[in-house]
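A.B. asks: Let's see this in three dimensions:
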Amino acid sequence: MKAATFFDGGGWREGVVEIGDGGRMLLREVAVPDDFPRLDGVITGGFTDHHVHLQLVDHTLLTDSVLGRVVDLGANPEAIARLAVHDSVSSSPGRPSAPGPGQPAEVLAELCTPPVAIEFAGAFLTPPGGYPSDRDWAPAGSFREVASTEEAAAAVAEMAAAGASLIKLASNSDASPVFDDDLFRAIIDLAAERSLPVVVHTQGPGQAQRAARLGATTLAHAPFTERLTDDEIAEQAASVTWISTLAIHDGAEYRTAVDNVRRFHAAGGIVLYGTDMGNGPTPVGLNPREIAALRESGIDGLDLLRLLAPADPRDPASALFLLPGDADPLRARRLSPADLKV
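C.D. replies: Model prediction:
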């Protein structure tokens, strides 16, 4: 048993780490004497990636990562629901080999999944011919083309029945048609009836502001196609959360996104760590390029830990991770029994 400083998702607290039944390490919040043996470093739970696409990566690699929760924002609802149901099944030496992009839902469903909590939106909702229906990378069933309020109601009901905790809506005017205002609002309202927030992929001039005006709660990407004015940043910060996904960009789009995030964060806007995992050769785990981009945007230290949304390490179901004294998430590792030896 050792004393430890830990991060509960909001701030620093004190407690002890001990080995419980079955050899599982547990953290308890208690007052600790000054002379008690102490861990060298600080404790946190697994981090959250708020934007992933598990059908496009070898998701079994999450087992060895420092992520404790992922939010899938666009997948075949049947396939991702099966993964989510089995999210507490540990990996085993005899499991089947991992699927490649676009393999059938049956292959994904048969795999043992890592002990990482999986939340999901299910399929993208998009107008006929809308993004990502024209993309080769989009797995079968990962989007629903919606042309009317009736079709929107059916699509939202389908995602809710599959177990979705949110709805994903596409609004990409750079490459495809987008919903008109009435149908966009209707989807927001239909989702709200089921207490499902709506996350919107916005791309193209004016789309980020339009999504906020029409009632979206979260943008799947920090705006990258245009530099928002300071007034627009203030409006966004008052009502909308941004998922970062900075590292998927380069050149002018990267500079625009970083500049927008820097001013949005300074204005009090809520940024969540997300990588669009599966968009190109992204790591299946914590992404050093995303962390570096967030730091370039002026987000570091306690603010960086907060947007990583780690699980509360006091939760017996949470894995425990040890960070160095400077709490750098890129140096986090799983806590081991050897760390508790005096």
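A.B. asks: hey, let's count contacts and neighbours off CA atoms from now on
C.D. replies: Noted.
A.B. asks: Let me know the secondary structure of the residue nearest to G20 when sequence neighbours are not counted.
C.D. replies: If you skip the residues right next to it in sequence, G20 has L26 as its closest partner in space, 6.3 Å away by CA to CA, 6 or more residues apart in numbering. For L26, the secondary structure call by DSSP: H, G, I helix; E, B strand; the rest coil comes out as strand.
A.B. asks: how much space is there between L26 and F321?
C.D. replies: 11 Å (CA to CA, to the nearest Å).
A.B. asks: These two - which one has more neighbours?
C.D. replies: Neighbours were tallied for L26 and for F321 using other CA atoms under 10 Å; the higher tally belongs to F321 (24 against 20).
A.B. asks: what's the distance between the more buried one and L330?
C.D. replies: Using CA to CA, F321 is found at 11 Å from L330.
A.B. asks: show me where this protein has helices.
C.D. replies: Here the chain has its helices, by DSSP state H, at 77-85, 105-110, 149-162, 181-193, 207-213, 230-239, 251-266, 288-296, 301-307.
A.B. asks: residue ranges for the strands of the stretch 1-150 of the chain, please.
C.D. replies: Assigned by DSSP state E, counting those that start in this stretch, the stretch 1-150 of the chain shows strands spanning 2-7, 12-19, 25-28, 38-44, 47-52, 67-72, 117-120, 124-126, 143-145.
A.B. asks: quick one more, to check against the first:
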Amino acid sequence: MRAATFFDGEGWRDGILSVDDGGRMLLRDEPSTPDLPHLDGVVVGGFTDHHVHLQLVDASLLAHSALGRVVDLGGNPDVLRSYAGEARFVSLAGAPSLNERNLAPRSLSGRSETKRIDPTFDDRRSVTIEYAGAFLTAPGGYPSDRDWAPEGSWREIGTVADAEATIAEMADAGASCIKVASNRTAGPVFGDGILRTIVELAAERGLPVIAHAEGTGEAQRVARLGARALAHAPFTDLLTDEEIVEQAASVSWISTLAIHDGDDRDRAIDNVRRFHASGGTVRYGTDMGNGPTPVGLNPGEIAALREAGVDGIDLLRALAPADPLDPASALLLLPATTLDPLDARPLKA
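C.D. replies: Here you go, the predicted structure:
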């Protein structure tokens, strides 16, 4: 046994590490005794990427990463359910690529990243998968006309009856949230009335709405109509300080900063910097599958978040590590001096 310092999602606590009969490391939330040696480093659970598209990547590579949880924000619900299962907990090691159609990767910006695969991670690791299911979009709206969008990955909603049926379908498929496409730059978007109805119907099922808001004024509009989170930190508008304060009080932002370059990137980082300073909740997310992104922690996203002032313990909060006290959680070791998530290593007996 060893004494250990661990991150509980908000701050640091002391606990005791032990090894079960199967050789798995377990963490207990209890004070240590003076005779126990102290672990060199700090313990966290596997990190979360809050915005991925598993059908556009080789998801088996997740087993080689520091990610312990991913949230898919747009795909075929039947495919996603087949991988996640009822408990949304599945070992991906050795699994075939979900990209069976060999689709060309999409890209909003042409920006590319180099895959970072750490061969020291145990191939038997498991990853928790949550998902929204299909994009909900207006008739003819984004991404219904995109080559990269897998078959069955969107539903066009024209009436309240369509919304009722689709939200029921996603809920029955095991969705943990609802994804709405509100991309005014790429086609029609929902009017205020139907979007508010979608939010209300989703709330009746206990499902928060996460919106892809793109185009002038869309981030403010979807927040005003009840979206709980933005799938991308706003990048088409430089929000005013007053708008930032309003957003910080009502919605969370999923970062996805590294998919941008040029003015879009500058606006997104400026917005995140002020949103974070105003007490807004920033979640780490990469839009994994948008171009050749890493299947794992994205160094470009980490660097962009730091550029926006999200670092140290705030960066760990954005990464939302799994509960290290959960016996099913994969435990990671970070250097106590830097707390750099890119230096995370699996904690082994």
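A.B. asks: who wins for proximity to A238 of the first structure among the strands of the stretch 1-150 of the first structure?
C.D. replies: In terms of CA to CA, the element of the strands of the stretch 1-150 of the first structure nearest to A238 of the first structure is strand 47-52, at 20.1 Å.
A.B. asks: With the second structure overlaid, report how far the closest one is off on average.
C.D. replies: Strand 47-52 of the first structure: mean distance to aligned residues in the second structure after superposition is 0.4 Å, counting by mean CA distance after the TM-score superposition for the first structure.
A.B. asks: Show me what that strand is packed up against.
C.D. replies: For strand 47-52 of the first structure, the helices and strands in contact under the criterion 3 or more CA pairs under 8 Å, 6 or more residues apart in numbering; DSSP states H and E are strand 67-72.
A.B. asks: What lies in contact with the strand it packs on?
C.D. replies: Counting by CA atoms under 8 Å, 6 or more residues apart in numbering, strand 67-72 of the first structure makes contact with 45-54, 80, 115-122, 285-286, 310-311, 318-319, all of which sit outside it.
A.B. asks: by how many degrees do it and strand 47-52 diverge?
C.D. replies: For strand 67-72 of the first structure against strand 47-52, the angle between stretch directions is 20 degrees (axes from the mean of the first three to the mean of the last three CA atoms, to 10 degrees).
A.B. asks: how far is strand 67-72 of the first structure from where the chain is centred?
C.D. replies: 6 Å (CA atoms, centre = their mean, to the nearest Å).
A.B. asks: cool, and stretch 312-326 of the first structure?
C.D. replies: 18 Å.
A.B. asks: Just the endpoints, please. Distance across it?
C.D. replies: Between the opening and closing residues of stretch 312-326 of the first structure we find a distance of 19 Å, counting by CA to CA.
A.B. asks: Which positions within that stretch qualify as buried?
C.D. replies: Going by neighbour count (16 or more other CA atoms under 10 Å), the buried part of stretch 312-326 of the first structure is 312-314, 318-324.
A.B. asks: Among the residues you listed, which lie within strands?
C.D. replies: When DSSP state E defines the strands, the subset of those inside them is 321-323.
A.B. asks: Dump these into JSON lines; add distance to G74 of the first structure as well.
C.D. replies: Formatted as JSON lines, the entries for those read as follows, by distance: CA to CA, whole Å:
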{"residue": "F321", "distance to G74 of the first structure": "29"}
{"residue": "L322", "distance to G74 of the first structure": "32"}
{"residue": "L323", "distance to G74 of the first structure": "32"}
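A.B. asks: and E290 of the first structure, what pairs with it in the second structure?
C.D. replies: In the superposition onto the second structure, E290 of the first structure corresponds to E301 when matched by TM-score structural alignment.
A.B. asks: Quick check: that match vs A328 of the second structure, distance?
C.D. replies: 27 Å.
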